[in-house]
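S.K.: Quick one: sequence plus predicted model below, questions after.
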Amino acid sequence: MKFKKQIAGLQAYQPGKTTDEVKKMYNLDKVTKLASNENPYGASPKVKEYLNNANVDYAIYPDGYATKLRTAIAQHLNVSEKQLLFGNGSDDNILIVSRAILQPGLNTVVADLTFGQYKHNAIVEGAEVRAIPLTEKGEHDLEKMAEAVDENTAIVWICNPNNPTGTLTPSDKIRAFVEKVPSDVLIVLDEAYIEYITDDTYEESIGLLEKYPNVLIMRTFSKAYGLASFRVGYAIGSEEVISQLEPTREPFNNTVLSQEVAIIGLEDQAFITECKEKNNAGRAQFEAFCKERKLNFYPSHTNFILMEVKADSDVVFQGLMKRGFIVRSGNALGKPGYLRITIGTEEQNTELLQKLDEVLQEEGVL
């Protein structure tokens, strides 16, 4: 078989264990998953109401252009409908961009400790990956990333806020970087967690598009909107860039139901505001826990926190799983000695932190 040489030994994405798997493994009646940055409050109640009464003809293909959803987002963001690209989640949009642009002989610049799919897709396409370590604050080191750009650079990926650190790279630094990078290099701002940003200095990145057509912004309905199971991601860019990306998008990549629930979720901004406020309170629970126990943590602008445990991440991860909580081990993310934990409800956070105390005491940390 004539498989690409570059995928030899490349590992497929490894999702975490499901709640059912953990229940079976440890004979538990209740398991709480706080590993994948899903919204613990679910989706808008209006989505549930729609689904209870939806009348869908399952034999008919969905609208391949996502016309109604396209119009709704264009009006919400005040952009042209031709400036939007839809994917089966942000993962799909990353693949679309990589497939359209990357190839052997070209390179892509990413942060070293960021979302792994940027690198993964670059390897599949045979492009060189230039990974630049984050700053001590956990921000993208945009000065060194700019230095890594050369005539063969095709894409620069900036995850902002960053996954898995949750940190926010300031808007003024983003703008200075965009001004510096050649206009034939696509700069992707992945803003999957934008709804959770509380920093007053953050500037809406869509304002960059008018002056810098080489900027592409990615967003999703999987996080704050609580619609991860429907897989709806979208990108905003110049009409020229979007038109070049569209041919590599698979047809009908958003289902009938996913398009409808995304529109309903978008309309219920009061629900998003409520989730953001609850998330802020939950984040404060984790920060207070870390400060009291002198555990380092990255300042988060997302619905998760990357925090130190001063022990083997896998051991602590397993200890929590035995107690009914699924989180993400830092070993799997490239940050040993840390856990990435989704911020849950107040009750979930309180119970998890109690269990984490137990595990850390067992490991001699506390």
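M.R.: Done, it's in. Residues are numbered from 1 along each chain as shown.
S.K.: C-alpha from now on. contacts and neighbour counts both.
M.R.: Fine.
S.K.: who touches the helix or strand that contains residue 85?
M.R.: For residue 85, the element it lies in under DSSP states H and E is strand 84-87. With CA atoms under 8 Å, 6 or more residues apart in numbering as the contact definition, strand 84-87 has outside contacts at 66, 70, 74, 93, 231-237, 242, 245-246, 249, 253-254.
S.K.: Can you tell me which of these end up in helices?
M.R.: Residues of these located in helices (DSSP state H): 70, 74, 93, 242, 245.
S.K.: Tell me the one of those nearest residue 336?
M.R.: Minimum distance to residue 336 across the ones in helices among the contacts of strand 84-87 is 29.2 Å, recorded for residue 93 (CA to CA).
S.K.: check contacts around that closest one.
M.R.: Shown in contact with residue 93 (CA under 8 Å, 6+ apart): 85, 86, 87, 218, 233, 234, 235.
S.K.: what helix or strand does the fourth one sit in?
M.R.: By that I understand residue 218. For residue 218, the host element (DSSP H and E) is strand 215-220.
S.K.: what helices or strands is that strand leaning on?
M.R.: Packing partners of strand 215-220 (3 or more CA pairs under 8 Å, 6 or more residues apart in numbering; DSSP states H and E): helix 90-101, strand 186-190, strand 233-236.
S.K.: from the middle of its chain, how far away would the shortest one be?
M.R.: How far strand 233-236 lies from its chain's middle: 12 Å, per CA atoms, centre = their mean, to the nearest Å.
S.K.: Please name every helix or strand in contact with that strand.
M.R.: strand 84-87, helix 90-101, strand 215-220.
S.K.: Try it again at 7 Å.
M.R.: Strand 233-236 makes packing contacts with strand 84-87, strand 215-220 when contacts are defined by 3 or more CA pairs under 7 Å, 6 or more residues apart in numbering; DSSP states H and E.
S.K.: Same list (these) but as a markdown table, adding mean neighbour count.
M.R.: Shown next, in a markdown table, are those (neighbours: other CA atoms under 10 Å):
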| stretch | mean neighbour count |
| --- | --- |
| strand 84-87 | 25 |
| strand 215-220 | 24 |
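S.K.: Report the buried residues of stretch 9-26.
M.R.: 19, 22, 23 (16 or more other CA atoms under 10 Å).
S.K.: let's bring in a second model and compare:
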Amino acid sequence: MKDVVTMLQIYLKQLKTNFNGVKMINFKKQLQNIQNYIPGKPIEEVKRELGLRGEIYKLASNENPLGISPKALKAIKDSLNQINFYPDDNNFYLKKRLSESLNIKEEMIILGNGSVEIINNIIFSFTENKDRVLRPSPSFIMFKISALINGCKVVEIPHKNFKNDVASIVNSLKKSKFKIVYLDNPNNPLGSMIFEDELKYLLKNVPSDTLILLDEAYNDYIDDRVRIDSTKFLKKYKNLVILRTFSKIYGLAGLRVGYGIANGEIVSILQKVRLPFNVNLLAQKAALAAIDDYKHLKESKDLNDKGIRFLTDNLKKMGFFVIDSYTNFVTFDCDCDSKIIFEKLQKKGVIVRPIDNYGLKTFLRVTTSTEKGNRIFVERLKEVLDEVR
């Protein structure tokens, strides 16, 4: 046994040196076990890898199938001759319009290069090495990745019946000290949500010196009858940060613009670590125009509602267990290794998302598409099932 340990020590020492005998630069120890974020595959990549021709249907990344709003597209075109200039670092006009829309003060808003940048900046600003943070499992994985990179101890609370388990989160808060509690509502990748009474219970039980990070990326897809106006809790709970994005229903995923809402003190801290000009000029112009494109928003919501019903009904008819969705995607249990279904669908020109990296090895997540795209997915899924069953 001693010889084995000695050999392992020698091997680990050699790993620090490359083949030319030059010592390698040391990196953060916590990066050693970090797994890269895995995005949905782009259409062009799938075409190259599989040699596919014809139309490819991407139902993997929860993007808006209607695309960018016409008003946002016009704003981009009208601004192309300005891209030799740096953007407004303060995002003045976008903040002003958001404050009017949300009925909050401008100093309570921070813009980000996607809301994921704000997640990263919150971790960087409010945690130290070995601090404990809490998240439901599964939930948006970038919170976990950012926390681990910063040396935090991530405590995960398993879902209960495919929904964030608020009671267990509160029990954990009563037993241990946490710097941040993260909650995505609705949940990604499950699609489920907690309702207002559950959120109130959670907020009431989070200590005032623990930051609550409420990620509402899919808020715009929730039915008005159950959607929570979480901004009304900001006055009472000074430790609350709400995240929203223009990547989903607004159709601006490729421009990367999201925002956080919090009390002014938290926002001023986040401003210290924000990179200059983090939201580019075209993103600011497009987001400002997209906010007021009510026609595009309604069409996007209506199409998504129909898509959720269509996908859910057809998947259940095929015998699959489907999680009730309040988002723009449906997650279902294939009752087999989901990568097999994923790969066969991809060869047929349909890209979906296996979520085995979230610990759900038999589940697939499917973004709603156009009526044609939804129909093609169902047809080709049936073809795949005939092959594997």
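M.R.: Arrived safely, thanks for sending. Only a predicted model underlies this, so the values are computations on that prediction, with no experimental measurement involved.
S.K.: follow-up on the earlier one: to residue 114 of structure 1, which of the helices and strands packed on strand 233-236 of structure 1 lies closest?
M.R.: Using CA to CA, these put strand 215-220 closest to residue 114 of structure 1, at 14.9 Å.
S.K.: Would you mind getting the angle between the closest one and strand 186-190?
M.R.: Angle between the axes of strand 215-220 of structure 1 and strand 186-190 is 30 degrees (criterion: axes from the mean of the first three to the mean of the last three CA atoms, to 10 degrees).
S.K.: where do the helices sit along structure 2?
M.R.: Under DSSP H, structure 2 gives helices at 2-15, 43-50, 70-79, 92-102, 115-126, 141-149, 166-175, 196-205, 264-273, 281-291, 294-317, 338-347, 371-388.
S.K.: Quick one: the helices and strands packed on strand 215-220 of structure 1 as a markdown table, columns for distance to residue 121 of structure 1 too.
M.R.: Putting those into a markdown table (distance: least, CA to CA, whole Å) gives the following:
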| stretch | distance to residue 121 of structure 1 |
| --- | --- |
| helix 90-101 | 6 |
| strand 186-190 | 14 |
| strand 233-236 | 17 |
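S.K.: Name the residue closest to the centre of structure 2, please.
M.R.: What sits nearest the mean C-alpha location of structure 2, by CA atoms, centre = their mean, is residue 140, with 5.1 Å.
S.K.: Next, the contact list for that one, please.
M.R.: Residue 140 of structure 2 makes contact with 188, 189, according to CA atoms under 7 Å, 6 or more residues apart in numbering.
S.K.: roughly how far apart are the counterpart of it in structure 1 and residue 13 of structure 1?
M.R.: Using TM-score structural alignment to pair residues, one finds that residue 140 of structure 2 aligns to residue 115 in structure 1. Residue 115 of structure 1 sits 12 Å away from residue 13 of structure 1, going by CA to CA, to the nearest Å.
S.K.: Same question for residue 32 of structure 1.
M.R.: Using CA to CA, residue 32 of structure 1 is found at 22 Å from residue 13 of structure 1.
S.K.: Could you check the helices and strands packed on strand 215-220 of structure 1 and tell me which one is nearest residue 314 of structure 1?
M.R.: Shortest distance between residue 314 of structure 1 and these, using CA to CA, is found for helix 90-101: 25.9 Å.
S.K.: In structure 2, what stretch matches the closest one?
M.R.: Using TM-score structural alignment, helix 90-101 of structure 1 pairs with 115-126 in structure 2.
S.K.: Tell me roughly how far the matching stretch lies from structure 1 on average.
M.R.: Compared with structure 1 after fitting, stretch 115-126 of structure 2 has a mean deviation of 0.7 Å; criterion: mean CA distance after the TM-score superposition for structure 1.
S.K.: For that stretch, what is the distance to the chain centroid?
M.R.: Distance, stretch centre to chain centre, for stretch 115-126 of structure 2: 13 Å (CA atoms, centre = their mean).
S.K.: Now do the buried residues in it.
M.R.: By 16+ other CA under 10 Å, the buried positions in stretch 115-126 of structure 2 come out as 115, 116, 117, 118, 119, 120, 121, 122, 123, 124.
S.K.: wait, which of those residues is closest to residue 290 of structure 2?
M.R.: residue 115 (16.7 Å).
S.K.: Give the equivalent position in structure 1 for residue 305 of structure 2.
M.R.: Correspondence of residue 305 of structure 2 to structure 1, assessed by TM-score structural alignment: residue 280.
S.K.: Distance check, that match against residue 286 of structure 1.
M.R.: In this view, residue 280 of structure 1 and residue 286 of structure 1 are 10 Å apart by CA to CA.
S.K.: Name the residue in those two with the higher neighbour count.
M.R.: More crowded of residue 280 of structure 1 and residue 286, by other CA atoms under 10 Å: residue 286, with 21 against 18.
S.K.: I'd like the distance between that one and residue 194 of structure 1.
M.R.: 20 Å.
S.K.: try residue 112 of structure 1
M.R.: Per CA to CA, residue 112 of structure 1 is found 21 Å from residue 194 of structure 1.
S.K.: what about the two, which has more around it?
M.R.: residue 194 (20 against 17).
S.K.: mean distance, stretch 372-381 of structure 2 to its aligned residues in structure 1?
M.R.: Once fitted to structure 1, stretch 372-381 of structure 2 is off its aligned match by 0.4 Å on average (mean CA distance after the TM-score superposition for structure 1).
S.K.: Which stretch of structure 1 is that stretch matched to in the alignment?
M.R.: Using TM-score structural alignment, stretch 372-381 of structure 2 pairs with 347-356 in structure 1.
S.K.: tell me how far the matching stretch is from the chain's mean position?
M.R.: Offset of stretch 347-356 of structure 1 from its chain centre (CA atoms, centre = their mean): 24 Å.
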